[in-house]
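> Predicted model and sequence below, questions to follow.
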Amino acid sequence: MKTTKVAVLASDQLIGAESVGLVRNARELEHVDLAAAEVVLLIEHVVTRSSFAALHSCYPRLPATPRTRCVVVTDHLEPGTMTYALSCGLAAVLPLHEIDGQRLTQAILSVRQGNAHFPAHLQGELVSELARIHQDVLVPSGLTAAGLTEREVDVLTLLADGFDTDEIAAKLCYSERTVKNVLYRMMTRYNLGNRTEAVAFAVRAGVC
């Protein structure tokens, strides 16, 4: 049976030892050092942004692919940390006072398969943080949630519909040079090789 490799991080030695025991008792899991982990289990009474910063600093030493994911077990996640935590690989948050071996194993296996698990109040916090970022950062810069400008979205939408450069220019009242420059800058920014890749990127981002 293929096992999921799990590293345990906990500042409390007793909690850490108990958690390692839970991992070792699950036949689907294998306790490993941090450098070999597929899932990192972070267990603290209080988890802050600094907790994730310390974890993030370890990532250059962790396998690059697939990205190591993090399951947090805590009784308190510091407000305002969700978006940063997600960038550090956060994929699940479980309550420390309710944890048991079966629930922990199920969460780790689910996360390893690409799923995420967050309590309702943290989902609400994440939505609020994303709305704030959209309003305070993206809108003033004229960007969409995908990091594309409105002009880039307009050009990509028409490109996805099969229009050529001259047709796009006519529909948007741009010069052909402007259309080419818009595409070139966007493709360079996202390291896209051709227009087909640019359209595929836009489709994945949900903008066309």
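Cool, got the structure. This structure is a prediction, so every number in the text was calculated from the model and none was measured. Residues are numbered from 1 along each chain as shown.

> only C-alpha atoms for contact and neighbour calcs from this point on.
Noted.

> Near residue 111, how many other residues are there?
By the criterion of other CA atoms under 10 Å, residue 111 has 20 neighbours.

> Could you do residue 83 as well?
15.

> Please apply the same query to residue 86.
Residue 86: 15 neighbours (other CA under 10 Å).

> what does residue 195 give?
Residue 195: 15 surrounding residues under other CA under 10 Å.

> Report the buried residues of stretch 152-163.
Residues 152-160 are the ones in stretch 152-163 that count as buried (16 or more other CA atoms under 10 Å).

> Farthest-apart pair in those, please.
Using CA to CA, the pair of those lying farthest apart is 152 and 160, separated by 12.0 Å.

> And the strands in the chain, which stretches?
Along the chain, counting by DSSP state E, strands occupy 4-9, 29-31, 39-43, 46-47, 69-74, 76-77, 90-95.

> Save the buried residues of stretch 152-163 as TSV, and put in distance to residue 50 too.
Output for the buried residues of stretch 152-163, formatted as TSV (distance: CA to CA, whole Å):
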residue	distance to residue 50
152	37
153	37
154	40
155	41
156	40
157	41
158	45
159	44
160	43
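
> before we go on, here's another structure to hold up against the first:
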Amino acid sequence: MTATLTAAPGATATTLPLRILPSRGADRVRAVAHRAGLDCAIGHGQPGTVTVLVTDDAERALRRTPSSGPLLLVCDTVGRAGLLEALRTGAVALRRADLTEESLTAAVRRAGAPHPSIPYPELSHLLTTGSEPGSRTPHEDRPPALTSRQMSVLRLMAEGHGNAGIAQLLHCSEHTVKNVVYEVMARLGARNRAHAVARAVRHGLI
């Protein structure tokens, strides 16, 4: 089923393209969307549509599901391995036990954002439950030195700002911000913005 979630009359106007894959528990996701005051109307899978998959285990679902656009997993279990896999693929994972009107809306927006972010509680869980196989020890994994401009951009990235928003806040061009983001990712050895934020939290930079 493909649906477009649109704010109900009186709410803040926003449209969230949403495609809910048929699965056990999908009806509950639709019901939560309705309770949030969102109008579920049939759509046509326009660009930027967030695919929602209700699954038992996030890690297994991510390995089976082809990466074909923004993905939100509503799952029974999401451990460290699942969060790492979500970070690698750019997907968003939401535990079924945490499913509420607010959390669903926030998760869909995060999944559909140009630069997906990871909430601090998930980062904390990811970074405090052991090390990845083959990862370096804390003594070997020393924090990289970042300039004040790079730190400013990194903090705003962590707050979920895109390049345009960062440029406006720092009074510089988007081109400058883009270059600084690339520098930050290179210094942190990160694959994408969310990974850069995760590594920065691990190093205690933010």
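Thanks, I have it. As the structure is a prediction and not an experimental result, all values here were calculated from the model.

> And the TM-score, once the two are fitted together?
Superposed pair, TM-score by TM-score structural alignment, normalised by the length of the second structure: 0.47. Supporting alignment: 140 aligned residues with a CA RMSD of 4.3 Å.

> Now, the buried residues of stretch 152-163 of the first structure that are in helices?
152-160 (DSSP state H).

> The nearest residue to residue 174 of the second structure once chain neighbours are set aside: helix or strand, and which one exactly?
Spatially, and ignoring its direct neighbours in sequence, residue 174 of the second structure is nearest to residue 167 (5.3 Å; CA to CA, 6 or more residues apart in numbering). Assigned by DSSP states H and E, residue 167 of the second structure belongs to helix 163-170.

> before we move on, back to that, which among the buried residues of stretch 152-163 of the first structure gets closest to residue 86 of the first structure?
Nearest to residue 86 of the first structure among those is residue 153, at 26.1 Å by CA to CA.

> can I assume residue 20 of the second structure is in contact with residue 51?
Yes - applying CA atoms under 8 Å, one finds residue 20 of the second structure in contact with residue 51, separated by 6.0 Å.

> Of the two, which one has the most company?
residue 51 (24 against 18).

> Wasn't that one part of a helix?
No - Residue 51 of the second structure sits outside any helix when classified using DSSP: H, G, I helix; E, B strand; the rest coil, being strand.

> separation between it and residue 165 of the second structure?
Applying CA to CA, to the nearest Å, the value for residue 51 of the second structure to residue 165 of the second structure is 26 Å.

> and residue 19 of the second structure, which of the three is it?
Counting by three-state DSSP, the backbone at residue 19 of the second structure sits in strand.

> what about it, distance to residue 60 of the second structure?
Following CA to CA, the distance that separates residue 19 of the second structure from residue 60 of the second structure is 20 Å.

> the more surrounded of those two?
residue 19 (23 against 14).

> Output the contacting helices and strands for the lengthiest helix in the second structure.
If you go by DSSP H, the second structure has its longest helix at helix 174-188. Packing contacts for helix 174-188 of the second structure, counted by 3 or more CA pairs under 8 Å, 6 or more residues apart in numbering; DSSP states H and E, involve helix 148-158, helix 163-170, helix 193-203.

> could you give the angle of that helix to helix 148-158?
Here helix 174-188 of the second structure runs at an angle of 90 degrees relative to helix 148-158 (axes from the mean of the first three to the mean of the last three CA atoms, to 10 degrees).

> Name the residues of helix 174-188 of the second structure that are buried.
Going by neighbour count (16+ other CA under 10 Å), the buried part of helix 174-188 of the second structure is 174, 177-178, 180-182, 184-185, 188.
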